[in-house]
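Enquirer: Any chance you can model this:
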Amino acid sequence: MIDSHCHLDLAAFSNDWTDELQRAKKAGVTRLLVPGTQAGQWQQQQQLAKDASSIIPIDIALGAHPYFLHHDEDEKALVRQLDVAFEEAVIAPVAVGEIGLDSHIDVPIETQKRCLQVQLNFAQQRQLPVILHHRKSHHRLLEALTKVNRHYGGVVHAFSGSIEVAKAYIHKGLYLGIGGTVTYPRASKTRDTLAYLLHHFPGHLLLETDAPDMPMFGRQGKRSSPAYLLDVVQTMAALSEHSEQEIISFTTANYNRCFKGVE
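Expert: This next block holds a predicted model:
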């Protein structure tokens, strides 16, 4: 299993990240992707990937999450920071992210849109996929994607949306990250969409935990962990005709296509 979205570099894991990786490995996790959130964390991500290599391989992405943008963020300066970070990276980033739009935060949406657009353009120039964050912003995200002349795929992290929205992303060559939300029985609409996607578009789904956030059903109030990734697989199996092993197999292949360019 591959956890395509896990913030193992955050303070919540500072005292026991090695234990978390050992638990994840024991649970069947074979690789993680740690996305970027802000420039101050980019170096730490690379150090984590180096230090963890003897336990589980870690891929990284670098980007500026909308939550951490300044209200008057200079998007040109942000691109310069990214350019330097990618040039000096000791661990080659596999994507640009986590980037996106969030309607529930104080950062002005126009600031978010400018910073998203320059990072999408940066990813295009680097010929890299993107990791997209969304909260009440699907239509704006899709609009931003249409402004990029050519993009190299990526994933809509923690996807929750309608079948129509899912198809719109898929038709742009994007994958959809499936995480803890689907483990909740009350998330009936999200589960119905997932059941449809599992039947019609299994080749566009990735697994994720978003640890330490997005706790699984039955683990409310607890820090999420890549060790719980199997909870997502089990839910997907229950909603489809696929076995757990089939889901692990095709989501692993999907990850390698998305981030490694492996067909």
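Enquirer: alpha carbons only for contacts and neighbour counts from here, please
Expert: Fine.
Enquirer: which residues in the stretch 151-263 of the chain form strands?
Expert: Secondary structure of the stretch 151-263 of the chain (DSSP state E, counting those that start in this stretch): strands located at 154-156, 174-178, 205-207.
Enquirer: export those to TSV and tack on distance to L142?
Expert: What follows is these, written out as TSV (distance: least, C-alpha to C-alpha, whole Å):
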stretch	distance to L142
strand 154-156	11
strand 174-178	11
strand 205-207	18
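Enquirer: now the helices for the stretch 1-150 of the chain?
Expert: 17-26, 39-52, 75-88, 109-126, 138-146 (DSSP state H, counting those that start in this stretch).
Enquirer: looking at these, which is buried most?
Expert: Comparing the helices of the stretch 1-150 of the chain by mean neighbour count (mean count of other C-alpha atoms under 10 Å), helix 109-126 ranks first with a mean of 20.
Enquirer: Tell me what angle it forms with helix 75-88.
Expert: 30 degrees (axes from the mean of the first three to the mean of the last three C-alpha atoms, to 10 degrees).
Enquirer: Show me what helix 109-126 packs onto, helices and strands only.
Expert: Judged by 3 or more C-alpha pairs under 8 Å, 6 or more residues apart in numbering; DSSP states H and E, helix 109-126 is in contact with helix 75-88, strand 95-102, helix 138-146.
Enquirer: Take these and lay them out in a markdown table including distance to L174.
Expert: Formatted as a markdown table, the helices and strands packed on helix 109-126 follow (distance: least, C-alpha to C-alpha, whole Å):
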| stretch | distance to L174 |
| --- | --- |
| helix 75-88 | 22 |
| strand 95-102 | 13 |
| helix 138-146 | 11 |
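Enquirer: Following up with a second sequence; could you model it the same way so I can compare the two?
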Amino acid sequence: MSNREIVSPVTDGVQPCASSPEEARSAGRTPYEKPTPQNSVMLLIDHQIGLMTSIRDFQSLATLRANVVGLGRIAKALDIPVLLSSSNAQWQNGDTIPELKELFPDEPICRRTGIINCYEDPSFRSALEELMARTGRTHVIIAGITIGTCTAMPTLAMLNDGYRVLPVIDACGAWNQYEAQAAMTRMANTGAELVTTFALGCELQADWKLPTAEAMFAPFLNDLPEYGYLIQNFWNNANGHTVEDPFGQVK
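Expert: Take a look at the predicted model:
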């Protein structure tokens, strides 16, 4: 007895929901207003050298760093506009981490000199409003170095002003687990859509047949090592089986 396979044609594209968000809302259902590379912007807030050292909710800063850099690489691969900001870089918080500066060498960094919530900083808000108006985008993806301050505070303010906000919770850190849990609860209860770096990457890519797939493969390969090594292991053994199987099981 064999299982019959149904293989979708490679010519198929992404099929949208049968109902529009407006129709779902009118019917009393939860609308799915999907983030896409065409409707989103990304805010990377206060990922600074000094502030990175204050994070306590990750077992290793290497994981947080990989998520932050991976998120930046996803934006770059999908051509999503990015706004960068730093807080009191002239003092203890330090400069923006070099990995983000290298990824976005042509992007200005809005250096706030005292205002904690980036959305309450007139220069940063002006840049965001100009970007949203010029591009017609509707979704704001945000990650800040501290989830309770750099992420939650602007998220709540932007929700108040009508933005659709997606905080990337694993590209944020916290001083302790209480801060992280309180911030996530507060944002979710107010209408933010909490996401994680590589799940969001899949949602944005949507179809690995799209032209952005090759560029999008890089953050998954380099910044999600659990998946990267799995892929490398497969290709290392595929076709030619460059690593000889001493047990003779690989045919």
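Enquirer: Any idea what the TM-score is?
Expert: Laid over one another, the chains give 0.35 as their TM-score (TM-score structural alignment, normalised by the length of structure 2), with 127 aligned residues with a C-alpha RMSD of 4.9 Å.
Enquirer: To K167 of structure 1, which of the helices and strands packed on helix 109-126 of structure 1 lies closest?
Expert: helix 138-146 (11.3 Å; C-alpha to C-alpha).
Enquirer: elements contacting the closest one?
Expert: strand 95-102, helix 109-126, helix 163-171.
Enquirer: what angle sits between that helix and helix 163-171?
Expert: Using the same axes, to 10 degrees: helix 138-146 of structure 1 against helix 163-171 is 20 degrees.
Enquirer: From the rest of the structure, what touches helix 138-146 of structure 1?
Expert: Residues from elsewhere that reach helix 138-146 of structure 1 (C-alpha atoms under 8 Å, 6 or more residues apart in numbering): 100-101, 113, 116-117, 120, 134, 165, 168-169.
Enquirer: ok, now with 6 Å
Expert: Residues outside helix 138-146 of structure 1 that contact it (C-alpha atoms under 6 Å, 6 or more residues apart in numbering): none.
Enquirer: before we move on, back to that, to L78 of structure 1, which of the helices and strands packed on helix 138-146 of structure 1 lies closest?
Expert: helix 109-126 (7.7 Å).
Enquirer: any chance of the strands of the stretch 151-263 of structure 1 in a markdown table, plus distance to R140 of structure 1 and mean neighbour count?
Expert: Output for these, formatted as a markdown table (distance: least, C-alpha to C-alpha, whole Å; neighbours: other C-alpha atoms under 10 Å):
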| stretch | distance to R140 of structure 1 | mean neighbour count |
| --- | --- | --- |
| strand 154-156 | 13 | 27 |
| strand 174-178 | 16 | 26 |
| strand 205-207 | 22 | 28 |
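Enquirer: tell me which residues of whichever helix in structure 2 runs longest are tucked away?
Expert: Of all the segments assigned as helix in structure 2 under DSSP state H, the longest by residue count is helix 61-77. Under the neighbour-count criterion of 16 or more other C-alpha atoms under 10 Å, helix 61-77 of structure 2 has 61, 63-77 buried.
Enquirer: returning to that earlier point: and of the helices and strands packed on helix 109-126 of structure 1, who's closest to M236 of structure 1?
Expert: Among those, helix 138-146 sits nearest to M236 of structure 1 (C-alpha to C-alpha), with 23.1 Å.
Enquirer: Now do that closest one and strand 95-102, the angle between them.
Expert: 140 degrees.
Enquirer: and A61 of structure 1, which of the helices of the stretch 1-150 of structure 1 is closest to it?
Expert: The nearest among those, by C-alpha to C-alpha, is helix 39-52 at 8.6 Å.
Enquirer: Let me have the helices of the stretch 1-150 of structure 1 in CSV, extended by distance to F259 of structure 1.
Expert: Shown next, in CSV, are the helices of the stretch 1-150 of structure 1 (distance: least, C-alpha to C-alpha, whole Å):
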stretch, distance to F259 of structure 1
helix 17-26, 21
helix 39-52, 16
helix 75-88, 16
helix 109-126, 13
helix 138-146, 18
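Enquirer: Nearest approach to K260 of structure 1 belongs to which of those helices?
Expert: When the helices of the stretch 1-150 of structure 1 are ranked by proximity to K260 of structure 1 (C-alpha to C-alpha), helix 109-126 comes first, at 14.0 Å.
Enquirer: between the helices of the stretch 1-150 of structure 1, which gets nearest to I248 of structure 1?
Expert: helix 17-26 (14.4 Å).
Enquirer: Could you point out which of the helices of the stretch 1-150 of structure 1 sits nearest L206 of structure 1?
Expert: Nearest to L206 of structure 1, of those and by C-alpha to C-alpha, is helix 17-26 at 16.9 Å.
Enquirer: what angle separates that closest one from helix 39-52?
Expert: Using the same axes, to 10 degrees: helix 17-26 of structure 1 against helix 39-52 is 60 degrees.
Enquirer: Let me have the helices and strands packed on helix 138-146 of structure 1 in a markdown table, extended by distance to L48 of structure 1.
Expert: Output for these, formatted as a markdown table (distance: least, C-alpha to C-alpha, whole Å):
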| stretch | distance to L48 of structure 1 |
| --- | --- |
| strand 95-102 | 17 |
| helix 109-126 | 23 |
| helix 163-171 | 31 |
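Enquirer: Go through these and name the closest to G154 of structure 1.
Expert: Going by C-alpha to C-alpha, the one of those nearest G154 of structure 1 is strand 95-102, 7.7 Å.
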